[in-house]
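In: Need a 3D model of the following:
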Amino acid sequence: MYIPPAFRETDLPFIQETMRAAGLANLVTATANGLVCTPLPLFLDEREGDMGTLYGHVAKANPQWRAPPVGEAMAIFMGPDAYVSPSWYAGKSLDGKVVPTWNYVAVHAYGPVEFFENADRLLDVVMRLTDRHEASRPRPWAVSDAPPEFIQAQLRGIVGVRLPITRIDAKRKMSQNRNPKDRANVKAGLSESSDAGEHQVAALIAE
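Out: Next up, the predicted model:
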């Protein structure tokens, strides 16, 4: 990922929160037949390794897990993002030399990927993923709500994913390359939007 110095993010707690907040990630592996990518939910276990370890699962019918990866794998997480209108820049009324852009947060986590079929490990991953996404619901559903034999049958149709993170590229592009007036205008413009995602971006812009 191309990251100009002004946009490079190195704050690990912020990076990890971005990964936790992302509902869906993309797992990319390089194989002898080219790149393979699968969208999937991943959860971060911060207790494993200096930067944490990612877990998830793919369908057993997915050929990605059967193709031996060449080198490390990459998990892509997208944080808040929003279109930035040039009408918010002071230069629009001065000389018109302004163009649109996009503000966003992106995290690329790299490491050796492991695919596994052990039923106990798979059940642990499924339960932790489920608990994470059900936690905020008024009446959370739990894996134990389903018949055990049904769950065991479902586990036979998936393969676990484990990616211990060895390095991270993180980018927080939030108008840092603009002057204070422009940043304030972008923040105000996004704050006035009816889109909750644009409000998230506005909150990340430093004036």
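In: Please count neighbours and contacts with C-alpha atoms only from this point.
Out: Noted.
In: Not counting sequence-adjacent ones, nearest residue to Ala90?
Out: Using C-alpha to C-alpha, 6 or more residues apart in numbering and skipping residues adjacent in sequence, the residue nearest Ala90 is Asp182, 6.4 Å away.
In: And this one, please, so the two structures can be compared:
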Amino acid sequence: MHMPHFKHDRPEDWQALMAAHPLGTWFSTSGAELRADHVPFLFDASHGAHGALRAHVSRANPVWRTPGQSLVVFQGPQAYVSPGWYASKREHGKVVPTWNYAVVHVHGRSRAFDGRDELLALVERLTDTHEARQAAPWRVSDAPAAYIDQLLRAIVGIEITIDRIEGRWKMSQNRSEADRQGVHAGLHQAGSEEGRDVAAWVVDPRLTR
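Out: Model (predicted):
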């Protein structure tokens, strides 16, 4: 990552972004080939010095057969920023379009596991996490045990022990207060839900949602 004025060094914000946007793009290598897989991850702060990411993939997916160095990218809210929203456009006109976004890059080393108990614990935790907002949360135990055992045999667990995490929040921090207020108003007027999320981050880049 470059442009240090957009570097974001608050671990609690990294974790909140990963929790809110858990579908990571997992980059790994298989021989000379660079792979990209899209996988929902859980962050486990209790593992190692920097934590770990845990997920599962289909046993038919060859990605688990080549453990090694990995990069997982989590994308938070993002939106186009029109130069017409800046107060400085009216002052001097020296403005251009840009894009606001928040991302987390996680670097680490992967391993695969397929022990039944460890896989079941992972699947239960993933399910409980993502069902928590449902009025009547579904639980793994709601399904027949033989059916769950069949599905567990068809997946492989993934754990990526984290070496380092980098966050980058590009949320108009390099603009004047008047320009930021213009971006905030413009994104709200644009009307998209994601744009409104970015608008909130422009006012307070510490926000994660």
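In: tm score of chain vs chain?
Out: The TM-score (TM-score structural alignment, normalised by the length of structure 1) is 0.92; 204 aligned residues with a C-alpha RMSD of 1.6 Å.
In: give the contact list for the residue nearest to Ala90 of structure 1.
Out: Applying C-alpha atoms under 8 Å, 6 or more residues apart in numbering to Asp182 of structure 1 gives the contacts 88-90.
In: mind listing the strands for structure 1?
Out: Using DSSP state E, the strands of structure 1 run over 25-31, 34-40, 43-45, 53-59, 73-84, 101-111, 114-116, 158-164, 167-173.
In: tell me which residues in the fourth one are buried?
Out: Neighbour counts using 16 or more other C-alpha atoms under 10 Å place 53-58 of strand 53-59 of structure 1 among the buried residues.
In: Show me which pair in these is furthest apart.
Out: The span of the buried residues of strand 53-59 of structure 1, defined through C-alpha to C-alpha, is set by Thr53 and Val58 at 16.5 Å.
In: so what's Met78 of structure 1 closest to, chain neighbours aside?
Out: In this structure, Met78 of structure 1 finds its nearest non-sequential neighbour in Ala106, 4.6 Å apart by C-alpha to C-alpha, 6+ apart.
In: Trace Pro80 of structure 1 over to structure 2, please.
Out: Using TM-score structural alignment, the partner of Pro80 of structure 1 in structure 2 is Pro77.
In: quick one, what contacts the residue nearest the centre of structure 2?
Out: In structure 2, the centroid-proximal residue (C-alpha atoms, centre = their mean) is Phe74; its distance is 2.5 Å. Residues near Phe74 of structure 2 by C-alpha under 8 Å, 6+ apart: 17-18, 21-25, 103-105.
In: ok, and those residues in structure 1?
Out: On the basis of both residues aligned by TM-score structural alignment, their matches' C-alpha atoms under 8 Å, what survives of the contacts of Phe74 of structure 2 in structure 1 is 17-18, 21, 23-25, 103-105.
In: quick one: which of the residues you listed is nearest Trp169 of structure 2?
Out: Distances from Trp169 of structure 2 to the kept ones among the contacts of Phe74 of structure 2, taken by C-alpha to C-alpha, are shortest for Val103, at 6.6 Å.
In: Tell me the spacing between the closest one and Ser192 of structure 2.
Out: Remark: distance between Val103 of structure 2 and Ser192 of structure 2 (C-alpha to C-alpha, to the nearest Å) = 19 Å.
In: Neighbour count for these two, which is higher?
Out: Between Val103 of structure 2 and Ser192, counting by other C-alpha atoms under 10 Å, Val103 is the more crowded of the two (21 against 12).
In: aligned partner of the more buried one in structure 1?
Out: Match for Val103 of structure 2 (TM-score structural alignment): Ala106.
In: swap in Arg90 of structure 2?
Out: So, by TM-score structural alignment, Arg90 of structure 2 is matched to Ser93.
In: Tell me the spacing between its match and Ala135 of structure 1.
Out: 49 Å.
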